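Q: sequence and predicted structure are below.
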Amino acid sequence: MTVRRPHRTARVLAVTAATAALAAGLTACGADAGDDTRPEHRSFALQGRTLTVDSDDSALELVPADGDEVKVTRWFQGSTVIGSDPRTTWRWDGDEDRLTLRLDCSGFIADCSSRHRVEVPRGVEVVVRTDEGSVRATGFRHGLDITSQDGSVRIGNSAGPLRVRSDDGSVKATGIDARQVSVRTQDGSADLDLRTVPDRVDAVSDDGSLDVALPGSAAYRVSSHTDDGSVRVSVPRDADSAHRVTVRTQDGKVTLRTAN
């Protein structure tokens, strides 16, 4: 007698196809933290004059504000089909003035998006360490030290010493009055627009074009180089100048020009 077995293979294929279709649908939708109409708010007492923000998988916006507390607003959207519910956490270490932001979004089909706005008391230096997510900082008059593993960095109207490191993402800084500027990217372009004559600028990239605009009211001691690309220098030059500018990339165009 012949025993007929259920068509298990067909059922597996049907389930797989349905799952793939569901995954494609969720991917097409895409979670957007901007859709969160009820963001959460927290405040933390700052003890010193340096704030450290340690973030993972979130877009960051940093702005100076009045008061003596760090104020954080969080937007979040997320879902998983199979797995634990997504969640975001914030932790404050008062001994180190460190704000840690984390997003846990794991599962068979996970779709999450988070964004944080951090209001920093005026006169405070800011250190940012982020593994994944864009960073935007505007209006700081003291030091900014930003390291991004994966995400763009945008800085506007900054006056303190500026240090930016990006492993994978572009850097754009405009309205910069800093005397000391250091920007390094491994894979991404850098676009810097300075409106005050700097003492020292270092812009280095492994793979990306570099565009640096400087005030034309001074001459600069320039060092520029690219292994694969063009070099254009149109700022006033003086080999003995106290204003030193180094612009180097391995693969990309180098432009050093007078600011408009």
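A: Yes, it's here.
Q: switch to C-alpha atoms for all contacts and neighbour counts from now on
A: Noted.
Q: and stretch 47-67, what's buried?
A: Using 16 or more other Cα atoms under 10 Å as the burial criterion, the residues of stretch 47-67 that qualify are 50-62, 64-65.
Q: in strands, which of these fall?
A: Among the buried residues of stretch 47-67, the members falling in strands (DSSP state E) are 50-55, 59-62, 64-65.
Q: identify, from the residues you listed, the entry nearest to residue 76.
A: Nearest to residue 76 among these, counting by Cα to Cα, is residue 59 at 10.6 Å.
Q: looks like that closest one contacts residue 134 (just checking).
A: Yes: counting by Cα atoms under 8 Å, residue 59 does reach residue 134; the two are 4.8 Å apart.
Q: so residue 14 is in which element?
A: For residue 14, the host element (DSSP states H and E) is helix 8-29.
Q: show me which residues of that helix are buried.
A: Quick answer for helix 8-29 (16+ other Cα under 10 Å): 23, 26.
Q: next secondary structure element downstream of it?
A: As assigned by DSSP H and E, the chain's next helix or strand after helix 8-29 is strand 40-45.
Q: shouldn't residue 78 be within a strand?
A: Yes: assessed by DSSP: H, G, I helix; E, B strand; the rest coil, residue 78 belongs to a strand.
Q: for comparison:
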Amino acid sequence: MTVTARTTSPTRVSRPARLRVLALAGAAVVLGAALTACGTSAADDDDEPDRRTFELPGARLTVDSDESALEIVASDEQPAGEIAVTRWFQGAVALGSDPKVTWSLDGDRLVLREHCSGVVADCSSKHRIVVPRGVAVTVESGDGSVRADGFRDPLTIRTKDGSVRVGDTSGPLELRSGDGSVRAEVSSRTVRAHSGDGSVHLVLTAVPDRVESRSGDGSTTIDLPRGAYRVDTSTGDGAEDVSVPRDDSSPHEVTARTGDGKLTVRTAN
């Protein structure tokens, strides 16, 4: 019996198809480069940050930021009537417009914006803002962590999506995060903290007059100096551990609420 071998002709690829394959391969290279370029934070990548000084017309400052990580410092060394801003930025966009960041001072509002859009966009920015003593600061952040240190004047921080950290502060304090943890180690007499989805940890290094804390979904821990406090706590779904001495007539008041998470109010070690 004779067996006839059958051969298969190689598949022919049309010129348009080849061009599409090459285009896709080129895009993949661009995308890989973009992702590699922005794999770490702006502060890690950008070793030549931009610096600028803005004149501040009064004793109040609002920081309006959409995407950047923020570090805000109050300093005796910063001249009155001006703020110093350092900006780190790294960005890469494939198949889109070039990324950029902008900054401007409109009255007492410092506006920080990041423009980064495309088929694949990967950008990272960070700002360090140094303000003089005697300036009350409000931070309004869309998506980015906020850290603040050194304040003796009122400080308010509100972020939609990002953690909040505050240290070395004695002025009135209001902290709010929609989706992120809140932590403060301060000597402020008045502290208000709220997290929609994240833990709250407050460490008071001086006896406060008023502490208010609320957490929708996350644990809450409040460390207080030795003393007696008027304490009001409640949890929706979580254990309570209140070990500080209670005194319903105390001028030092602590109110804490959690929706889902453990609640601890204790004397600091």
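A: Nice, I can see it. Every value quoted in this text rests on a predicted model; they were computed, and no experiment measured them.
Q: one step back: contacts for the helix holding residue 14 of structure 1?
A: Here helix 8-29 of structure 1 makes contact (Cα atoms under 8 Å, 6 or more residues apart in numbering) with 109, 111.
Q: in contact with the aligned residue in structure 2 for residue 77 of structure 1, which residues are there?
A: Superposed on structure 2 with TM-score structural alignment, residue 77 of structure 1 falls opposite residue 90. Neighbouring residues of residue 90 of structure 2 by Cα under 8 Å, 6+ apart: 37-38, 41-42, 45-46, 123-125.
Q: same thing with residue 231 of structure 1?
A: Residue 231 of structure 1 makes contacts with 224-225, 253-255, as judged by Cα under 8 Å, 6+ apart.
Q: just those residues: which are in strands?
A: Checked against DSSP E, these include these in strands: 224-225, 254-255.
Q: among those, who's most crowded?
A: For those, the largest neighbour count, defined by other Cα atoms under 10 Å, is 26 neighbours, found at residue 254.
Q: kindly state which residue of structure 2 is aligned to that residue.
A: Residue 254 of structure 1 maps onto residue 263 in structure 2 when the alignment is built from TM-score structural alignment.
Q: strands along the stretch 101-250 of structure 2, start to end?
A: Using DSSP state E, counting those that start in this stretch, the strands of the stretch 101-250 of structure 2 run over residues 109-115, 120-132, 136-143, 146-149, 155-161, 164-167, 173-179, 182-186, 190-197, 200-204, 210-217, 220-224, 230-237, 240-242.
Q: looking at structure 1, name the residue matched to residue 176 of structure 2.
A: By TM-score structural alignment, residue 176 of structure 2 lines up with residue 165 in structure 1.
Q: name the nearest residue to that match, ignoring sequence neighbours.
A: Computed as Cα to Cα, 6 or more residues apart in numbering, the closest residue to residue 165 of structure 1 that is not its neighbour in sequence is residue 147, at 4.6 Å.
Q: that neighbour is in contact with residue 169, isn't it?
A: No: contact status for residue 147 of structure 1 versus residue 169: not in contact, 10.8 Å apart, counting by Cα under 8 Å.
Q: what count of nearby residues applies to the equivalent of residue 189 of structure 1 over in structure 2?
A: When structure 2 is aligned by TM-score structural alignment, residue 189 of structure 1 is paired with residue 199. Here the count is done by other Cα under 10 Å, and residue 199 of structure 2 has 25 residues near it.
Q: in this structure residue 139 of structure 2 contacts residue 60, no?
A: No: Residue 139 of structure 2 is beyond contact range of residue 60, at 11.2 Å (criterion: Cα under 8 Å).
Q: returning to that earlier point: so can I have CSV of the strands of the stretch 101-250 of structure 2 showing distance to residue 256 of structure 2?
A: Shown next, in CSV, are these (distance: least, Cα to Cα, whole Å):
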stretch, distance to residue 256 of structure 2
strand 109-115, 32
strand 120-132, 32
strand 136-143, 23
strand 146-149, 23
strand 155-161, 19
strand 164-167, 18
strand 173-179, 14
strand 182-186, 14
strand 190-197, 9
strand 200-204, 10
strand 210-217, 5
strand 220-224, 8
strand 230-237, 5
strand 240-242, 10
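Q: all set now, cheers.
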